[in-house]
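Colleague: this one's structure only:
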């Protein structure tokens, strides 16, 4: 492989590593437990659950319930994806609580309505709800407390809590959409007809319908226990009431009334799945991600590519490092955009080939040392698992040639505006949020969650108080974009949601997650490298300046193809990036934009086996907050 860089590069780092700087938030220290999530009140719910004697799974479920009750970034009708380290088996397991496309959700159905992608908002954007089932599954198999105990903080909040400015202002900004949905209007616009119709920050926000729904679930559990049922059977009674009982009937009625497709059969047939996570080893550290129905393998592919280079010698955020990182991410995202999709349906993606070290070495060899390559497309991983690629014709239709020496054009589907900076709407879609949850305890349980769906402005399903998911928009309707992620009833969309776990010497090393749409695995990759290559502690690494690439297909937002197209060469840098680094990157064909905070809202836990303690990190990017003991 060619030597990657020439002496023309400047060697000085663009930003002083945070290992030499004071962080804006303190690192958290704990001996017994750690609870971190995207909202301070929800972190308190996790702490309350630990104080009840719950383990990290119980606490994660309590934080999940609380964040769903606080709207803004997710609701109860959304989806949950989880990695858990089980200290009893000493293994990492994955829980897939992603909803599926409902009956009638076909490519032709949406195309006939004039869409290039399923819609962003409303009942037609909804997959079946996954979070309630995922939460109950976690409790049954790995938790210790009852549903009543775990939901207690969320139920108290549903009865009325002082709403924070971020959610209240989101309701106000989205009120024109909200007014189209009668059940959402009733919940969110508490001052109808006034200049400000949404709640004010600090106002006691009451959700009577949601409280009724949660009360029904707890009542089902309590009734089962009174009838002599065991803990698992009681929790399943709550599950069945949500997915098969009166809650399900009202959810379906409210969904269909507003034009949605979800049926009672769709809810009854759906189940959370426990699956084997995917993993690669990076310099002695085993990194785990969910399967390719998420974008998680992007980080694994990028690590495999970057393992071919001496990143530490380049220097943190030097031009060499930024360029190498950007190119590795572009190569990985090009594969994501074509090959990732629900592995429980056919066709199944070539994940073995995509994660092979040999394939990564081949991809690394495509990196040009002196300039950005705007024409990077999907590779051909099939030979690396002993198969022939059945989609070479699709790749040619899309405008890619496997002989990269002949490629001197931008692929027709991927031709972006190379000299146009991202607008606010594009950036919103790139970063479109969720939340993240991190929990760990002294028994060794570790939980990393990236739940989402049902964010504001949310369409509420009938009198349930539950906002429906908007995840249908992550499907494609055109197989030339991605034959593995073509919408179909019963199929899970390929989502951006991507928790991380890493083990070193067989023991937990790092647990991390972040919100932010297509930037999630970009920021988690750099967080991991900040710790492993540049010696930052978990808080320093969570605040450190990252870069983001826009050279990818957006997973969220917009119903037209042009809304989602990659923007080759566009890069987000920290505002403190030096003039010399900026100029060097411009020479390599990059189009620069800047932000004061570029870490992403990372939440993470580091396991200090030397001292027997937990270190928590929660970035200074947003409202994320942690509590340790």
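Modeller: Yep, that arrived. Keep in mind that this is a model prediction, so the values were computed, not measured. Numbers count the residues shown, from 1 in each chain.

Colleague: Going by C-alpha atoms from here, please, whenever you check contacts or count neighbours.
Modeller: Noted.

Colleague: by contact count, what packs against the strand or helix carrying residue 525?
Modeller: Element membership for residue 525 (DSSP states H and E) is helix 520-532. For helix 520-532, the packing partners by 3 or more CA pairs under 8 Å, 6 or more residues apart in numbering; DSSP states H and E come out as helix 297-306, strand 507-514, helix 538-543, strand 548-549.

Colleague: Output the contacting helices and strands for the first one.
Modeller: In other words, helix 297-306. strand 278-282, strand 285-289, helix 319-339, helix 357-364, helix 520-532.

Colleague: okay, pairing it with this:
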């Protein structure tokens, strides 16, 4: 009798140990706990970038200083998704004025490249690499605009972390190591690519130490010479000369004439929360349109991940994205009815097109009444209560393949996003900003900051934003659970580049959704598949005003870190 009793005891102990190793609270899919801090918080997609931001905060810098330090570091350690050759958008909560400020730091197309040049070449779409998709990089000017208005730490100190790691090197993390070889394969035919990104003859592997001394030199010139060192000095002249050799059109004049623009964020109220995005040329208002379409549905009676949840979400996306394809563009070149598009009345009109039992296979853009007149996301908060939501990108991965001589960075290919069809809002024109996918977001409640967040990932970003908000507001998740929850994507809507929706498109789901859900979606006429990757990268800081505590969350699908103190 003793042996069976001993066995039973051992099994009981083993069972207790197994149970004890499960998460003690929260959703089963949560990867980690929320990170908390009182005096500061930084959430980025790379630990070294987060640590740069935290170091700036600990040494007296504010959220803007720390965000610039983190962004500069990101360009060093994650060149496969961002860098100073790309564009930037930001939303800043200023604790002193208790107001949100928006910055559009996106660049324009070359003066000397006309639409007729693409037509002469017989192109239907602008290519994704080479000299043709290159537009003015707005990132560096964005840093200095933010810093001039709100920063307080000297720029040489802010950029010192990125300069040091570019010069001395850093171990390449998993995600970068995964994408790096494909970049060499794709862009290796262009000048300076292999010398800059594969100096040993091959792409660096996981754990290899990568150095970029040319980028360190460029950042040093920017740190000491300011934004004019990039847009009017030796760097601009080097870019001009290189682009001429490469058969491109971006010139020193394009760089010298570049300016960022301070813009008013726009918002809609979703179940008592004010959700803020930036207006076009970014795609941020697609988030607001989707939320307006979804708000009347009572998700307290709909389970997360159910066929009803996914169907309503996807159908709302289809409607918003048709307007996105038709209207979103550079407002200096097109009349965009922003307030009408994000109005509750317009959403009510469009919502009648959603069939609760059937997937729409064809959707047209609406007609609101006109009135006259690849990517990184990071968020930082400081002890004074300032919070910044910042997103920056080269567009497709490393960018265009154009690496100017001796500068250590690649120019973006954002110009791929213009349409070449005449007469559209987003039709290519010289000195015009292209439609932009990158969008930072912010949420306030009762006039106070609630959350700074974003989800990078091209056209997925509005879908990512809405899913995060629904997960928190409708389904009661904390900010880390909201990011860890399996995601929903949908492809097949019309695009600002001219492609048209021709059928119901394809829903792709991350692992974690039951077969019954997929089966019921298919019964409604949806095509459904499982997707690998392409679900974006998320960071968030939520503010607990009662306890004055920041709650940080980071993307479990990437190599990021949330840290506070």
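Modeller: Yep, it's here. Keep in mind the model is a prediction, meaning the values are calculated, not measured.

Colleague: Matching residue 153 of the second structure against the first structure, which residue comes up?
Modeller: Using TM-score structural alignment, the partner of residue 153 of the second structure in the first structure is residue 145.

Colleague: follow-up on the earlier one: how about the helices and strands packed on helix 520-532 of the first structure, which one is nearest residue 525 of the first structure?
Modeller: Closest approach to residue 525 of the first structure among those (CA to CA): helix 297-306, 5.8 Å.

Colleague: Quick check: that closest one compared with the second structure, mean distance?
Modeller: When the second structure is superposed, helix 297-306 of the first structure averages 0.7 Å from its matched positions, counting by mean CA distance after the TM-score superposition for the first structure.

Colleague: Let me see the residues that make contact with that helix.
Modeller: Residues outside helix 297-306 of the first structure that contact it (CA atoms under 8 Å, 6 or more residues apart in numbering): 278-280, 282, 287, 289-291, 324-325, 328-329, 331-333, 336, 354-357, 360-361, 363-364, 521-522, 524-525.

Colleague: which is the next helix or strand following it?
Modeller: helix 311-314.

Colleague: which residues in the second structure does that next one match up with?
Modeller: The aligned range for helix 311-314 of the first structure is 299-302, by TM-score structural alignment.

Colleague: repeat for stretch 177-184 of the first structure
Modeller: With TM-score structural alignment as the criterion, stretch 177-184 of the first structure aligns to 186-193.

Colleague: measure the matching stretch end to end?
Modeller: Its first and final residues considered, stretch 186-193 of the second structure spans 10 Å by CA to CA, to the nearest Å.

Colleague: got it, and stretch 112-125 of the first structure?
Modeller: So stretch 112-125 of the first structure: terminal residues 15 Å apart, CA to CA.

Colleague: Show where it falls in the second structure, residue numbers please.
Modeller: So stretch 112-125 of the first structure sits over residues 120-133 in the second structure, by TM-score structural alignment.

Colleague: Provide the aligned range in the second structure for the helix holding residue 525 of the first structure.
Modeller: Per TM-score structural alignment, the counterpart of helix 520-532 of the first structure in the second structure is residues 461-473.

Colleague: Could you pull out the strands in the stretch 501-629 of the first structure for me?
Modeller: 507-514, 548-549, 570-574, 591-595, 602-608, 613-618, 625-628 (DSSP state E, counting those that start in this stretch).

Colleague: how about the helices of the stretch 51-200 of the second structure, start to end?
Modeller: Using DSSP state H, counting those that start in this stretch, the helices of the stretch 51-200 of the second structure run over 63-77, 115-120, 139-150, 155-168, 174-187, 193-197.

Colleague: Does the residue nearest the centre of the first structure fall in a helix, a strand, or a coil region?
Modeller: Nearest residue to the geometric centre of the first structure (CA atoms, centre = their mean): residue 497, 2.2 Å. Recorded secondary structure, residue 497 of the first structure: coil (DSSP: H, G, I helix; E, B strand; the rest coil).

Colleague: Matching it against the second structure, which residue comes up?
Modeller: Checking TM-score structural alignment: residue 497 of the first structure goes with residue 438.

Colleague: Just to check, residue 139 of the second structure is in contact with residue 87?
Modeller: Yes: counting by CA atoms under 8 Å, residue 139 of the second structure touches residue 87, with 4.7 Å between them.

Colleague: Give the residues shared as contacts by the two.
Modeller: Joint contacts of residue 139 of the second structure and residue 87 (CA under 8 Å, 6+ apart) are 105, 106, 392.
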